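Visitor: Just need the structure, nothing else, for what follows:
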Amino acid sequence: MTVSARINKAELPDKFICNSLAFLGRSSFEERCVSAHDELASCNFVYKHFFKSRDEAKLATHIRKKLGLSEKQISEINISDPLQTQRTIANQFMTIAEIPDDISLIIDITTFRREELLILLKEMRRLPEALLDEASFVYSVAAEMGDWLSNNVRQIRPVIGYPGDMISRQSTHLVIMAGIEHHRAVAAIDAYEPSNISLGIVPLEDSVSLEIHERNLQLRDYIVRHFDNVTTEFDFSAKSPQAVISKLRQIVSSRPDQNTIIAPLNTKLSTLACGVYGLENPAVQLCYAEVEVYNAGKYSTAGDEVLLIPYRSLVSKE
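Guide: Alright, predicted model coming up:
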């Protein structure tokens, strides 16, 4: 299987129909949070668990309750407490590692926040090698995204497990993997006051859609107009994690005399790639912008396709 296979969601059960499955998901106000789970309903689940937010939105509670989960099948995450998030995710992997059956692990990354996703990627290394061989990420592709996704950045912080080696006498190189949210990018620049910014944009041929590409360009134009420390601009792929990793190696190595901080602000797939690179190069810090408000009513609409990403193909070196 390729690094990222884009298939119709109705084809998903065929990939796992003969397997015993352990499934991890993330409760959300987006209907997409249950798309993969519902498609796999005909498969043999031996373990199923969903994470939910401590201050879960009413819509998220409504969607989650349709799954009929028991209390043991739900863990609460405090999105403002990264250490609690790390412990909660780690505990799940410890439990999954003890399942006696031969299983395939499926992690639906659709509605994990980027910080949670990066923590999850690092904590997966607790799992036995044989289980990692049978682990896959699934992502339910959106048909449309809202006019705005989130607002009001509360805090910029390093991601647990990706602190980097920050040397006080060195200046800062901020690598922005730009998406469509101006406020997150601007907040990262304001927080770190970098000497140099490397601004990554997804070209049309590698973008999720024409609409997203145009919104991505709008963010690029805004940053270039408002900040004079953008010294490098580069393209990266929203579809190929290995291409993102290769690009990051190039961009980071160009400024070895600076502290490098990466702000993953694009797709979940490119965020995973940033995580893989961060684990490969622990001198680099990954940061997260926590926001106060999400567009819960009109964040996205579910599409007909999913991305299926085997864990091993994601983390394998070229």
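Visitor: switch to C-alpha atoms for all contacts and neighbour counts from now on
Guide: Fine.
Visitor: Could I get the full set of helices for the stretch 151-300 of the chain?
Guide: Assigned by DSSP state H, counting those that start in this stretch, the helices in the stretch 151-300 of the chain fall at 182-192, 210-226, 241-253, 268-280.
Visitor: could you dump the ones you listed to TSV with distance to residue 99?
Guide: Output for the helices of the stretch 151-300 of the chain, formatted as TSV (distance: least, C-alpha to C-alpha, whole Å):
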stretch	distance to residue 99
helix 182-192	39
helix 210-226	41
helix 241-253	30
helix 268-280	26
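Visitor: next up, for comparison:
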Amino acid sequence: MKEIFTLKDLDTLKNIDVFICAAGFENRSYIIPTALATIEIPNSIIFYINDFYIENINNADKIYSILNSNFKQRVELKYNNPSFSYKAIKEVIENNLNGINISGKILIDITTFSHEHLLMFIKIISEYQNLTDKIVFCYLESKEYSIDEKDYDKKWLTKGIKEVRTIIGYPGNFDPSKENHLLIIMGFENERTKKIIEIFDYEHITLINGAIEESINNEHYAINKSKCNNLIELFPNINNIEVSVIDIIKCKKHIEAYLDIYNNCNNVIIPMNNKISTIACGLLGISNKDIQLSYISAEVYNKFNYSMHGENVHMFKNIF
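Guide: The predicted structure follows:
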């Protein structure tokens, strides 16, 4: 089930027992926590990456000071050590969620989680049936990305490829006798996506972008589609489909149906769009153990001009 709230309406939310978020380098990290500041929430958990930009740590401290909770904690994750992060997330879920009495909502702000850490979180918490029906995901949309650049072709969020790795919890089942199929949920990164295609060099490649009526706004769609078209010119054999990037279940079902064509292939998905579509990929990987999910860590982020937040908050519940 999906609802849309405006930021100013978030303080009307009731029965939140636990609030969870991740502090990124963007100012968008603390916008939802600020909107919730007048609500007394018993428990709050703030994930943050401490081996990355100093802004991640500073924003974690800021969120900690904003939230009105009797019990609140900052939980350290690592950008360059996925095993450490997986263990840290699992310990928090086991000790601080599964170990307490929760009668109300577990509100999770997914806005500035890394793709990798969000997928780890989804995988781990999906195993706790007593928690999944209490979860409400919220996502603050971006009004604009790469805000210092107006030329669509020059907009960028990340550059370079530091490492290609399988996301813990989503190894897939690979059969060397089968052909390989790579699906990339496109963001705004042409240079990195081109390199990914060349690195994997798979027999089948599909670029996935948001449909115009299923994107955050028309400008996001236009940029996303333009980036896809540029790559299709370079790699004419690439397939291209459009899905919802504003509805978790729609996105999951669309990709799931498309994969029926490739059920005799080894399928690898790389989510590079927003966190709504990333959760959809996670749910797909959980339901179909044959699918592998991979993460491409970046060398550089456009941290000073990454995004400008919008006013709408997308809320999802009962997705497991």
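Visitor: Could I get the TM-score for this pair?
Guide: TM-score of the superposed chains, computed with TM-score structural alignment, normalised by the length of structure 1, equals 0.90; 307 aligned residues with a C-alpha RMSD of 1.9 Å.
Visitor: hang on, the earlier thing: select, out of the helices of the stretch 151-300 of structure 1, the one closest to residue 298 of structure 1.
Guide: Among the helices of the stretch 151-300 of structure 1, the nearest to residue 298 of structure 1 by C-alpha to C-alpha is helix 210-226 (15.8 Å).
Visitor: Which stretch of structure 2 lines up against the closest one?
Guide: Helix 210-226 of structure 1 corresponds to residues 218-234 of structure 2 when matched by TM-score structural alignment.
Visitor: List the contacts of residue 90 of structure 1.
Guide: Counting by C-alpha atoms under 8 Å, 6 or more residues apart in numbering, residue 90 of structure 1 touches 120, 123, 124, 126.
Visitor: just the buried members of the residues you listed?
Guide: For these, a burial check counting by 16 or more other C-alpha atoms under 10 Å picks out 120, 123, 124.
Visitor: how about the match of helix 210-226 of structure 1: buried residues?
Guide: 220, 221, 222, 223, 224, 225, 226, 227, 228, 231, 232.
Visitor: do the same with stretch 15-23 of structure 1
Guide: 16, 19, 20, 21, 22, 23.
Visitor: where do the strands sit along the stretch 51-200 of structure 1?
Guide: Remark: strands assigned in the stretch 51-200 of structure 1 by DSSP state E, counting those that start in this stretch are 74-77, 104-108, 135-145, 150-158, 172-177, 196-201.
Visitor: For residue 308 of structure 1, which of those strands is the nearest?
Guide: Going by C-alpha to C-alpha, the one of the strands of the stretch 51-200 of structure 1 nearest residue 308 of structure 1 is strand 135-145, 4.7 Å.
Visitor: and residue 289 of structure 1, which of the helices of the stretch 151-300 of structure 1 is closest to it?
Guide: Between the helices of the stretch 151-300 of structure 1, helix 182-192 lies closest to residue 289 of structure 1; by C-alpha to C-alpha that is 6.0 Å.
Visitor: Tell me the residues of structure 2 aligned with that closest one.
Guide: With TM-score structural alignment as the criterion, helix 182-192 of structure 1 aligns to 190-200.
Visitor: Quick one: end-to-end length of stretch 26-43 of structure 1, please.
Guide: The straight-line separation of the ends of stretch 26-43 of structure 1 (C-alpha to C-alpha, to the nearest Å) is 19 Å.
Visitor: which residues in structure 2 does that stretch align to?
Guide: Under the alignment (TM-score structural alignment), stretch 26-43 of structure 1 falls on residues 22-39 in structure 2.
Visitor: List the buried residues in the matching stretch.
Guide: Result for stretch 22-39 of structure 2 [16+ other C-alpha under 10 Å]: buried residues 22-37, 39.
Visitor: got it, and stretch 75-87 of structure 2?
Guide: Buried residues in stretch 75-87 of structure 2 (16+ other C-alpha under 10 Å): 75, 76, 77, 78, 79, 82, 85, 86.
Visitor: quick one, what contacts the third one?
Guide: Listed by C-alpha under 8 Å, 6+ apart, the contact partners of residue 77 of structure 2 are 47, 48, 49, 50, 84, 85, 88.
Visitor: top of those by neighbour count?
Guide: residue 48 (28 neighbours; other C-alpha atoms under 10 Å).
Visitor: which position in structure 1 aligns with that one?
Guide: Checking with TM-score structural alignment, residue 48 of structure 2 has residue 52 as its match.
Visitor: where's its match relative to residue 28 of structure 1, distance?
Guide: For residue 52 of structure 1, the distance to residue 28 of structure 1 - C-alpha to C-alpha - is 7 Å.
Visitor: Next: residue 73 of structure 1.
Guide: 15 Å.
Visitor: cool, residue 291 of structure 1 as well?
Guide: 15 Å.
Visitor: likewise residue 63 of structure 1?
Guide: 8 Å.
Visitor: what do you get for residue 164 of structure 1?
Guide: 30 Å.
Visitor: just to revisit the earlier point, right, so of the helices of the stretch 151-300 of structure 1, which gets closest to residue 58 of structure 1?
Guide: Each of the helices of the stretch 151-300 of structure 1 has some distance to residue 58 of structure 1 by C-alpha to C-alpha; the shortest is helix 268-280, at 24.3 Å.
Visitor: compared with structure 2, how much does the closest one deviate?
Guide: Here the mean offset of helix 268-280 of structure 1 against structure 2 after fitting is 0.8 Å, by mean C-alpha distance after the TM-score superposition for structure 1.
Visitor: list the helices and strands that helix packs on?
Guide: helix 114-123, helix 241-253, strand 259-264, strand 285-294, helix 311-315 (3 or more C-alpha pairs under 8 Å, 6 or more residues apart in numbering; DSSP states H and E).
Visitor: of those, which approaches residue 103 of structure 1 most closely?
Guide: helix 311-315 (14.2 Å).
Visitor: Against which helices or strands is that closest one packed?
Guide: Judged by 3+ C-alpha pairs under 8 Å, 6+ apart, the packing partners of helix 311-315 of structure 1 are helix 129-133, strand 135-145, helix 268-280.
Visitor: let's see 7 Å
Guide: strand 135-145 (3 or more C-alpha pairs under 7 Å, 6 or more residues apart in numbering; DSSP states H and E).
Visitor: The strand it packs on versus helix 210-226: what angle between them?
Guide: 80 degrees (axes from the mean of the first three to the mean of the last three C-alpha atoms, to 10 degrees).
Visitor: Buried ones in strand 135-145 of structure 1, by neighbour count?
Guide: Neighbour counts using 16+ other C-alpha under 10 Å place 135, 136, 137, 138, 139, 140, 141, 142 of strand 135-145 of structure 1 among the buried residues.
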